[in-house]
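Colleague: Provided below are the primary sequence and the corresponding predicted coordinates.
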Amino acid sequence: MAIHITTPTVDSDAFSIADQRVWLKLEALQPCGSFKLRGVGHACEVHAARGAQRLLSSSGGNAGMAVAHAGRRLGLPVVVVVPETTREWPKTLIRRQGAEVIVHGKSWMEANDFLMAMRQPTDAFIHPFDDPLLWEGHATMIEEAATQMPKPDAVVLSVGGGGLMSGVLQGMHAVGWSDVPLVAAETVGADSLHAAIAAGGLVTLDAITSIATSLGARRVSEQAFAWTKRHAVTATTVSDAEAVQACLTVAKEHRLIVEPACGAAVAAALKRSVPVLQGARNVLVILCGGACATYEDLQVWAG
């Protein structure tokens, strides 16, 4: 029993131009609002089958929401520990799923350390992005897309910690898309993959200064960086303003609210400044979603 749902891949008239069709994989339609449910749901199912009695998360964002949703579906209690900086809206969404929310520490690291200290042998900790089980789950969106659209000439997605990227590339290689280039979009101030590629090795950012907090991994995962050595990956950055404007455009044209983290991929696709997007006849954009932002937030950020 899959926790996630099959989502449509739509041919976007609004985002396409004369010689290029833009296709959107609508992961924003997942029950908890983001693609995270694919990998997290799969991981939770595996741990439940192995006998886990409780699920733990230290994500106050979309991963935490996905763990809470999966736990409710599986009938397992969920504890999510979040730092004091976590906004009220995400905490409300997590509690709605029946999870216990504990606020501890001034940073994610402090919250995560607290969670690990309370971990019991029968608990399963669900990492937000760095786990092969997550990548297996995320890969299913490409398996679906391959039956819903022509083979693309490029795939565009947003990168934070690299879980989505790792899963999508795993799926692309499974369906015969190994020759399709990937455009990895980040916002300036949350661009750990871009920095790693430029440096030729993993880089830890001093701080996350972008409003796209769901992209806020100061260091991209080793798995995501390793993919850049075996697949054609182009890292690109957009400004916060461009990401927010892209979100407003998605809301206007497709009636969906997504986070600036998701807007980064849309902005990169619509700018078409990356060479592999110029001349591409079919472009797949992963509309990864995100439930941490409201329409009011987008209006405030847009000024």
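Modeller: Alright, I've got the coordinates.

Colleague: every contact and neighbour count from this point should use C-alpha atoms.
Modeller: Noted.

Colleague: which parts of the stretch 1-150 of the chain are strands?
Modeller: Taking DSSP state E, counting those that start in this stretch to define them, one finds strands in the stretch 1-150 of the chain at 9-17, 20-26, 54-57, 78-82, 100-103, 123-125.

Colleague: let's bring in a second model and compare:
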Amino acid sequence: MHQLTYDDIKAATDRIAGHIRPVAVAPVAPVAPGTIRAAHRGPLDDRPEKPYEVWFALEFMQYTGSFKARCAQNFIQAHREAGTLPSAGVTIASGGNAGLACAWAARQQGVRATVFVPTVAPAVKVAKLRGFGADVRLVGAEYAEALEACEEFAASSGALAAHAYDHPLIAAGAGTLLEEIHAQIPGLDTVVVSVGGGGLFAGVAAAARHHGIRTVAVEPENCRALNAAIEAGRPVDVSVDSIAVDALGARRATALALHAARQDDVRSVLVPDGEIVRARRTLWDHHRVAVEHAAATALAALTAPDLPNGPTAPGYGYRPRDGERVAVVLCGANTDPSDLVHRAEN
């Protein structure tokens, strides 16, 4: 498989310029010493602690409500440039953000999109897909059945099969996000991203490595496809059970993601569901930002208190160093905010 390079990220950046919304970044008040214990401080270390800086990358404001718009634009435009975009258009199996992004990008490029979704997909997402002009086909009760139907359609119609995360062009499109973050936050040390199948992580990590920036890959502790792949030394199937399963519920991480995770400047961490819920609530209560649980997963790595296994237990949470400058990617907002708003009104 083609391994993702920084040249791929740069090509994607040039390709999608003017077709996506540049990410906005917002500084959060510096985190005071003791609020979240800084890493690497021994009990006898009497140096004065310094606050560390946190910035939010507001990618949930992207077209279609998630970073996937970058991926879909890069995928479709690259095939158009190469002359490999068929008259039958593109097809994808997804009832979520990838399907929405594919349908939107296809409309932007004037090509047909056929999206296969499980029959249990929320009606609001099906309506939005149709609003983007997609031919929506409801097949099966599970994603796997929709995927099988999508593959059969691609084979019989000649449509170009897109993927939610497992393709170099998809990952490269996601990596353009880090290029924009880096340009806006001088001296950035670390970027924190949530991980499902690994498309966003692989792209961001490839760009971050070029700029000497650390990448922290965050997964729910019961949706740990990447973490398990690192442990096993190869992609493996995992069970998925999390509040964020709708976006981070990949059963297997991609080879691209595992390759990126093996680099020295990457750390894989896990967070419990309860901390994901709390991080999402914190974003609403203190910033009036309503995001998906998948987006809140990234922030949960920083906001979780000391966990049962201890504050420095391998794989759990991320404790920034004194003075560290950290960007947290809030990657999507296709969520029902009623549980946030109704609670605030009561």
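Modeller: Looks like it came in fine. Small disclaimer: the values here were computed from a predicted structure and weren't measured.

Colleague: between the strands of the stretch 1-150 of the first structure, which gets nearest to residue 218 of the first structure?
Modeller: For these, proximity to residue 218 of the first structure was assessed by CA to CA; strand 78-82 is nearest, at 17.2 Å.

Colleague: before we move on, back to that, can I get the strands of the stretch 1-150 of the first structure in CSV with mean neighbour count?
Modeller: Listed next are those as CSV, based on neighbours: other CA atoms under 10 Å:
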stretch, mean neighbour count
strand 9-17, 16
strand 20-26, 22
strand 54-57, 24
strand 78-82, 27
strand 100-103, 18
strand 123-125, 21
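
Colleague: the first structure: which residue goes with residue 135 of the second structure?
Modeller: Using TM-score structural alignment, the equivalent of residue 135 of the second structure in the first structure is residue 100.

Colleague: show me the contacts for that match.
Modeller: Residue 100 of the first structure makes contacts with 78, 79, 80, as judged by CA atoms under 8 Å, 6 or more residues apart in numbering.

Colleague: hmm, try it at 10 Å
Modeller: Contact criterion CA atoms under 10 Å, 6 or more residues apart in numbering gives 56, 68, 77, 78, 79, 80, 81, 91, 94 as the residues in contact with residue 100 of the first structure.

Colleague: residue contacts, the spatially closest residue to the last one that is not a sequence neighbour?
Modeller: Ranked by CA to CA, 6 or more residues apart in numbering and with sequence neighbours excluded, the top spatial neighbour of residue 94 of the first structure is residue 65, at 5.1 Å. Contact criterion CA under 10 Å, 6+ apart gives 31-34, 36-37, 40, 57, 59, 71, 80, 90-97, 99, 290-292 as the residues in contact with residue 65 of the first structure.

Colleague: 7 Å instead, please
Modeller: With contact set as CA atoms under 7 Å, 6 or more residues apart in numbering, residue 65 of the first structure has these partners: 32, 93, 94.

Colleague: and it, what's its match in the second structure?
Modeller: Under the alignment by TM-score structural alignment, residue 65 of the first structure pairs with residue 100 in the second structure.

Colleague: and residue 148 of the first structure, by the same measure?
Modeller: Alignment of residue 148 of the first structure against the second structure is given by TM-score structural alignment, with residue 184 as its counterpart.

Colleague: same question for residue 200 of the first structure.
Modeller: Looking across to the second structure (by TM-score structural alignment), residue 200 of the first structure lines up with residue 233.

Colleague: count of neighbours near that match?
Modeller: For residue 233 of the second structure, the number of neighbouring residues by other CA atoms under 10 Å comes to 12.

Colleague: do the same with the one 3 residues further on
Modeller: The burial count assigned to residue 236 of the second structure is 17, neighbours taken as other CA under 10 Å.

Colleague: show me the contacts for it.
Modeller: Residue 236 of the second structure sits next to 228, 229, 252 when contact means CA under 7 Å, 6+ apart.

Colleague: wasn't the first one part of a strand?
Modeller: No. According to DSSP: H, G, I helix; E, B strand; the rest coil, residue 228 of the second structure belongs to no strand; its state is helix.

Colleague: what's the local residue count around it?
Modeller: Number of residues near residue 228 of the second structure (other CA under 10 Å) recorded here: 19.

Colleague: then the one 4 residues further on?
Modeller: In terms of burial, residue 232 of the second structure registers 10 neighbours under the definition other CA under 10 Å.

Colleague: just residue 127 of the second structure next, same as before
Modeller: Neighbouring residues of residue 127 of the second structure were enumerated by other CA under 10 Å; the total is 13.

Colleague: include distance to residue 116 of the first structure when you put the strands of the stretch 1-150 of the first structure into a markdown table, please.
Modeller: Putting the strands of the stretch 1-150 of the first structure into a markdown table (distance: least, CA to CA, whole Å) gives the following:
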| stretch | distance to residue 116 of the first structure |
| --- | --- |
| strand 9-17 | 38 |
| strand 20-26 | 34 |
| strand 54-57 | 9 |
| strand 78-82 | 10 |
| strand 100-103 | 13 |
| strand 123-125 | 8 |
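
Colleague: distance of residue 285 of the second structure from residue 340 of the second structure?
Modeller: Distance, residue 285 of the second structure to residue 340 of the second structure, by CA to CA, to the nearest Å: 8 Å.

Colleague: excluding sequence neighbours, find me the nearest residue to the residue nearest the centre of the second structure.
Modeller: Most central in the second structure under CA atoms, centre = their mean is residue 200, positioned 4.6 Å from the mean C-alpha point. Of all residues beyond its chain neighbours, the one nearest residue 200 of the second structure is residue 174 (5.1 Å), with distances taken as CA to CA, 6+ apart.
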